[in-house]
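Colleague: Fold the following.
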Amino acid sequence: MDASTALTTAATVAPVNPGFGHFIAQSDAVGKFLLGVLVVMSVASWALIAAKGLTQYLRNKRSASFLDFFWNARSLDAVQAEISTHGARDPFSHLSAHALHAQAHHARHGAARLAEAGSANDFITRTIKKVLDEETTRLESGLTTLATIGATAPFVGLFGTVWGVYHALLAIGMSGAGTLDKVAGPVGEALIMTGIGLAVAIPAVIAYNAFNRGNRVFSARLDAFAYELHSFLTLGEAPGAAAQQGANVRPLKPATA
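Modeller: Next up is the predicted model:
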């Protein structure tokens, strides 16, 4: 055997280094499609995490600022003027704006339509409940996508692994080489898809649980504020407001009709 033939034979039998690059290169259309699905899931998951994290930070900051102004305002007219000037930029100001508008509207026009039927108390209650439902829907937007990614990404990765192992075993069977070094490499490469699926799912699940808990806490605070706001608009006082904010807080005066 001459030198050129020996080099050719050595290059032919040289072992291929297994790894992610080799796995992608050897994957068929189904494997590449599943990998693409996981990449899309990962991008969507991190985009939602970043967007909802920023939204949650701004919402909490603006809500704290509005509540501080609300409980230290001299009257609801001042609250209405503040909302009219700067707009309703958080759920608490949004709820206050609609409740104040409902009270003023019913005082001026009464029950002119079926949507306004009943007493002022009933109309304000329906308005507050509607706004609470809207805010709850807004808080939960995007969470279904995170939950879906967290639940399905591991199975997509597992399917990619099964598909890769299946083709690896077929190739090994056709070659007739059943030694450990011929089996471990392709099977180990196929497990990469399971790892990618878990890497996509774990951040989505953690973010979903964190956002879900934050939303429950925020919704509880909003419900408590809605109760106090409703009590003040209908009874002229908000139970527990002075106790929460301290003795230096001035009681609010009703808005003029």
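Colleague: For the rest of this, base every contact and every neighbour count on C-alpha atoms.
Modeller: Fine.
Colleague: From residue 157, how far out is residue 144?
Modeller: Applying C-alpha to C-alpha, to the nearest Å, the value for residue 144 to residue 157 is 20 Å.
Colleague: Actually, residue 140.
Modeller: Going from residue 140 to residue 157 by C-alpha to C-alpha gives 27 Å.
Colleague: Residue 82 too?
Modeller: The separation that residue 82 has from residue 157, given C-alpha to C-alpha, amounts to 52 Å.
Colleague: Comparing these two, which residue is more hemmed in?
Modeller: Taking neighbours as other C-alpha atoms under 10 Å, residue 82 and residue 157 compare with residue 157 leading, 28 against 18.
Colleague: my guess is the more buried one contacts residue 195, does it?
Modeller: Yes: counting by C-alpha atoms under 8 Å, residue 195 is a contact partner of residue 157 at 7.1 Å.
Colleague: Show me the longest helix that occurs in this structure.
Modeller: If you go by DSSP state H, the chain has its longest helix at helix 180-235.
Colleague: name the helices or strands packed onto it?
Modeller: Judged by 3 or more C-alpha pairs under 8 Å, 6 or more residues apart in numbering; DSSP states H and E, the packing partners of helix 180-235 are helix 20-26, helix 29-71, helix 91-109, helix 120-140, helix 143-175.
Colleague: Using a markdown table, please lay out those together with distance to residue 230.
Modeller: Output for the helices and strands packed on helix 180-235, formatted as a markdown table (distance: least, C-alpha to C-alpha, whole Å):
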| stretch | distance to residue 230 |
| --- | --- |
| helix 20-26 | 60 |
| helix 29-71 | 14 |
| helix 91-109 | 8 |
| helix 120-140 | 7 |
| helix 143-175 | 30 |
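Colleague: The ones you listed: which one's closest to residue 234?
Modeller: helix 120-140 (6.0 Å; C-alpha to C-alpha).
Colleague: for comparison, sequence B:
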Amino acid sequence: MTVLEQLTQGDGVSRGVAALLLAMSIASWVVILWKTWFLRGGTRDLLRSVAAFWQAHSINEALSHVKSFDRSTLVLPSVVALQALASTPAAKGSLGATGGRDAHLTRVLRVALHGTMRRVSAGQILLATVGATAPFVGLLGTVWGIYHALTGIAQSGAFTIDKVAGPVGEALIMTAAGLAVAIPAVLAYNWFGRVIGRIEAELEGFAHDLLAVFGERPEAGLPAAGTMLI
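Modeller: Next up, the predicted model:
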């Protein structure tokens, strides 16, 4: 008897559990494939983009260099925020200008960094949820299959293989399905977490360097977008 036949012979609860596991598997694999594509070489491109930024002679040139290296747009939002601040500083007397240039630069870099990290971390909650709950969803199908086996024995009044084999086979399939859905999600979550942690550390270091370089000279202010950096 095939797996499909085992599932089609089950009742609504069994089919619902199977459908839920299938939906969880599809969702987790969509996230895994998308994040693998999105984060491909992400750390390498990030380091190259940062190096290209510091080798540029102006903010506009740095922006052009970063665009050519930053395929996943990890560094670009911070550079765009810096260029926007250099081109159009906050109006005097506005709340944005309150606290001085350092506070304004810190604010725009924080907004850019948080936006990037939201994109990078997208899907992690789904992977964690699937990895944590799929075994228990499979266990529900297992318990339900064993219940059917016991009910069949009680109704027949005799312990026969045909009354037990189907429900027990269904229960074992549900157990295996729950593990098959959870294991890839957990492995992907852990691997992506390591990559995201490295990316976050590099971006925070880059933002700190930008604040140190462009905020340490109160008398000079931010250079204009086309001004020589060195």
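Colleague: residues in structure 2 aligned with whichever helix or strand comes after the longest helix of structure 1?
Modeller: Going down the chain from helix 180-235 of structure 1, the next helix or strand is helix 241-245, by DSSP states H and E. Counting by TM-score structural alignment, helix 241-245 of structure 1 falls onto no part of structure 2.
Colleague: coming back round to it: out of the helices and strands packed on helix 180-235 of structure 1, nearest to residue 12 of structure 1?
Modeller: Residue 12 of structure 1 lies closest to helix 143-175 among those, at 14.3 Å (C-alpha to C-alpha).
Colleague: ok, average deviation of the closest one from structure 2?
Modeller: Averaged over the aligned pairs, helix 143-175 of structure 1 sits 0.9 Å from structure 2 after superposition, using mean C-alpha distance after the TM-score superposition for structure 1.
Colleague: For that helix, buried residues please.
Modeller: Within helix 143-175 of structure 1, the residues scored as buried using 16 or more other C-alpha atoms under 10 Å are 143, 145-165, 167-169.
Colleague: if you line the two up, which stretch of structure 1 does stretch 118-130 of structure 2 fall on?
Modeller: Taking TM-score structural alignment, stretch 118-130 of structure 2 hits residues 137-149 over in structure 1.
Colleague: Pull up the distance across the matching stretch, start to finish.
Modeller: 20 Å.
Colleague: Just give me how far it sits from the chain centre.
Modeller: 5 Å (C-alpha atoms, centre = their mean, to the nearest Å).
Colleague: do stretch 37-46 of structure 2 as well
Modeller: For stretch 37-46 of structure 2, the distance to the chain centre is 13 Å (C-alpha atoms, centre = their mean).
Colleague: Stretch 119-130 of structure 1 too?
Modeller: Relative to its chain's centre, stretch 119-130 of structure 1 lies at 30 Å (C-alpha atoms, centre = their mean).
Colleague: what's near enough to touch the equivalent of residue 30 of structure 1 over in structure 2?
Modeller: Mapped onto structure 2 by TM-score structural alignment, residue 30 of structure 1 lines up with residue 13. Counting by C-alpha atoms under 8 Å, 6 or more residues apart in numbering, residue 13 of structure 2 touches 141, 144.
Colleague: ok, now how distant is residue 13 of structure 2 from residue 80 of structure 2?
Modeller: The spacing between residue 13 of structure 2 and residue 80 of structure 2, counted by C-alpha to C-alpha, is 53 Å.
Colleague: what's the answer for residue 25 of structure 2, then?
Modeller: Per C-alpha to C-alpha, residue 25 of structure 2 is found 38 Å from residue 80 of structure 2.
Colleague: Have a look at those two and say which one is more surrounded.
Modeller: Between residue 25 of structure 2 and residue 80, counting by other C-alpha under 10 Å, residue 25 is the more crowded of the two (23 against 19).
Colleague: ok so, going back, what lies in contact with the match of stretch 118-130 of structure 2?
Modeller: So stretch 137-149 of structure 1 is contacted by 41, 45, 48, 200, 201, 204, 205, 207, 208, 211, 212, 215 (C-alpha under 8 Å, 6+ apart).
Colleague: Nearest residue to the aligned residue in structure 1 for residue 109 of structure 2 in space, please, no chain neighbours.
Modeller: In structure 1, the residue paired with residue 109 of structure 2 is residue 128, using TM-score structural alignment. Spatial nearest neighbour of residue 128 of structure 1, chain neighbours left out: residue 99 (6.2 Å); criterion: C-alpha to C-alpha, 6 or more residues apart in numbering.
Colleague: Counterpart of that neighbour over in structure 2?
Modeller: Per TM-score structural alignment, residue 99 of structure 1 is aligned with residue 82.
Colleague: Run through the residues that contact that match.
Modeller: 105, 108, 109.
Colleague: Just give me the neighbour total for the first one.
Modeller: Yep, that's residue 105 of structure 2 we're talking about. Neighbours of residue 105 of structure 2 under the rule other C-alpha under 10 Å: 22.
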